[in-house]
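Chemist: Fold the stuff below for me.
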Amino acid sequence: MTTQYFEDYVVGAERKTHGRTITETDFVVHAGHSGDFFPHHLDAEFAKTTPFGQRIAHGTMVFTIGVGLTAGVINPVAFTYGYDRLRFIKPVFIGDTLHTVLTIADKAEDPKRPGFGRVNERGVVINQRGETVLAFDHLLLVELRPTHGTAGS
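Modeler: Just a heads-up that it's a prediction; the model follows:
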């Protein structure tokens, strides 16, 4: 566990995850979990007739895997507030290897929650060809560093 308070986040700081190769099993398991059995994802013959010429990954699967790759560090004072600006930019295929890059885009104290700030991590999921396949903003609520007394006490 790594405790990183709101004040510790630096706008512009970046971290990159390790890679993960997408498999046919990923497609089948995600279809089972989500109920999305569209032929674009699971029917190889149908997919040949599409502009992509092969099965494409579920966008929600790419998002789940892309975010999951970032979950290697537990910060007990930061909580996911949500995701904004989610975009599926390019298709992902079986055999593609993905990694995620997070960059601290901005931060501000939360006007509604004393003692907390909001941190916006801009995320991009990138394939082995260096192409961005997915982009999103990950919003965090992060505790401000506790103060122990006030100056002059």
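Chemist: CA only for contacts and neighbour counts going forward, please
Modeler: Will do.
Chemist: the strands in this structure, which residues?
Modeler: 14-16, 20-21, 78-88, 97-109, 116-126, 132-143 (DSSP state E).
Chemist: So what's the gap between the shortest one and the chain middle?
Modeler: The reference is to strand 20-21. 15 Å (CA atoms, centre = their mean, to the nearest Å).
Chemist: Please apply the same query to the fifth one.
Modeler: Mean-position distance between strand 116-126 and its chain equals 8 Å (CA atoms, centre = their mean).
Chemist: Now do it: which elements does it pack against?
Modeler: strand 97-109, strand 132-143 (3 or more CA pairs under 8 Å, 6 or more residues apart in numbering; DSSP states H and E).
Chemist: Nearest to Tyr5, out of those?
Modeler: Among the helices and strands packed on strand 116-126, the nearest to Tyr5 by CA to CA is strand 132-143 (5.7 Å).
Chemist: to compare against the first, here's another:
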Amino acid sequence: MEQTQYFEDYEIGFSRTTMGRTITETDFVVHAGHTGDFFPHHMDAEFMKTTPFGARIAHGTMVFSIGIGLTATVINPAAFSYGYDRLRFVKPVFIGDTIRTRATILSKDDDPKRADAGRVIERCEVINQRDEVVLVTDHIYVVERHARAA
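Modeler: Modelled structure (predicted):
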């Protein structure tokens, strides 16, 4: 779905929550294959039984990828991603956990490089089925101003 939203249209405090996605063993295997991260924390069930976690934990980068991917439901042709700040893996995610993402507009500022655009910061919190935040990051968008569209 496409929806044009300009810098002036964003409202600080606006929040949306995505649908859920259950994490599977296949996710672990595919992510390990893509990244080369075969650490025992993710791949060795017997080793992880000896740790305080008790079971394999998801790759943080996988939780980030899936959690952010869940937010990609609307295409805004007036905005593009500038990157992410303050990425933290707050709690472990296990096989069988269901995650969803809450995205909240945190701030809006002028873009120091582009007079015809601003920067919008969206706080993304990946949440598990117990409503616990498992990952948090700030997504930075560069968004055109209305004046540029005119």
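Chemist: quick one: TM-score?
Modeler: Once superposed, the chains reach a TM-score of 0.97 (TM-score structural alignment, normalised by the length of structure 2), with 149 aligned residues with a CA RMSD of 1.2 Å.
Chemist: ok so, going back, reformat the helices and strands packed on strand 116-126 of structure 1 as JSON lines; add mean neighbour count.
Modeler: Below are those laid out as JSON lines (neighbours: other CA atoms under 10 Å):
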{"stretch": "strand 97-109", "mean neighbour count": "19"}
{"stretch": "strand 132-143", "mean neighbour count": "22"}
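Chemist: for those, which one sits closest to Ser34 of structure 1?
Modeler: Of all those, strand 132-143 comes closest under CA to CA, at 18.9 Å.
Chemist: Not counting residues beside it along the chain, what's closest to the counterpart of Asp110 of structure 1 in structure 2?
Modeler: Using TM-score structural alignment as the criterion, Asp110 of structure 1 maps onto Asp111 of structure 2. Sequence neighbours aside, Gly118 is the residue nearest to Asp111 of structure 2 in space, at 4.5 Å (criterion: CA to CA, 6 or more residues apart in numbering).
Chemist: I figured the one you found was touching Asp109, is that so?
Modeler: Yes - taking contacts as CA atoms under 8 Å, Gly118 of structure 2 lies within contact range of Asp109: 5.7 Å.
Chemist: Quick check: Phe37 of structure 1 vs Phe46 of structure 1, distance?
Modeler: Counting by CA to CA, to the nearest Å, the gap from Phe37 of structure 1 to Phe46 of structure 1 is 13 Å.
Chemist: Now render the helices and strands packed on strand 116-126 of structure 1 as JSON lines, adding distance to Thr70 of structure 1.
Modeler: What follows is those, written out as JSON lines (distance: least, CA to CA, whole Å):
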{"stretch": "strand 97-109", "distance to Thr70 of structure 1": "7"}
{"stretch": "strand 132-143", "distance to Thr70 of structure 1": "11"}
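Chemist: among those, which is nearest Thr50 of structure 1?
Modeler: That would be strand 132-143 among those, by CA to CA, at 18.4 Å.
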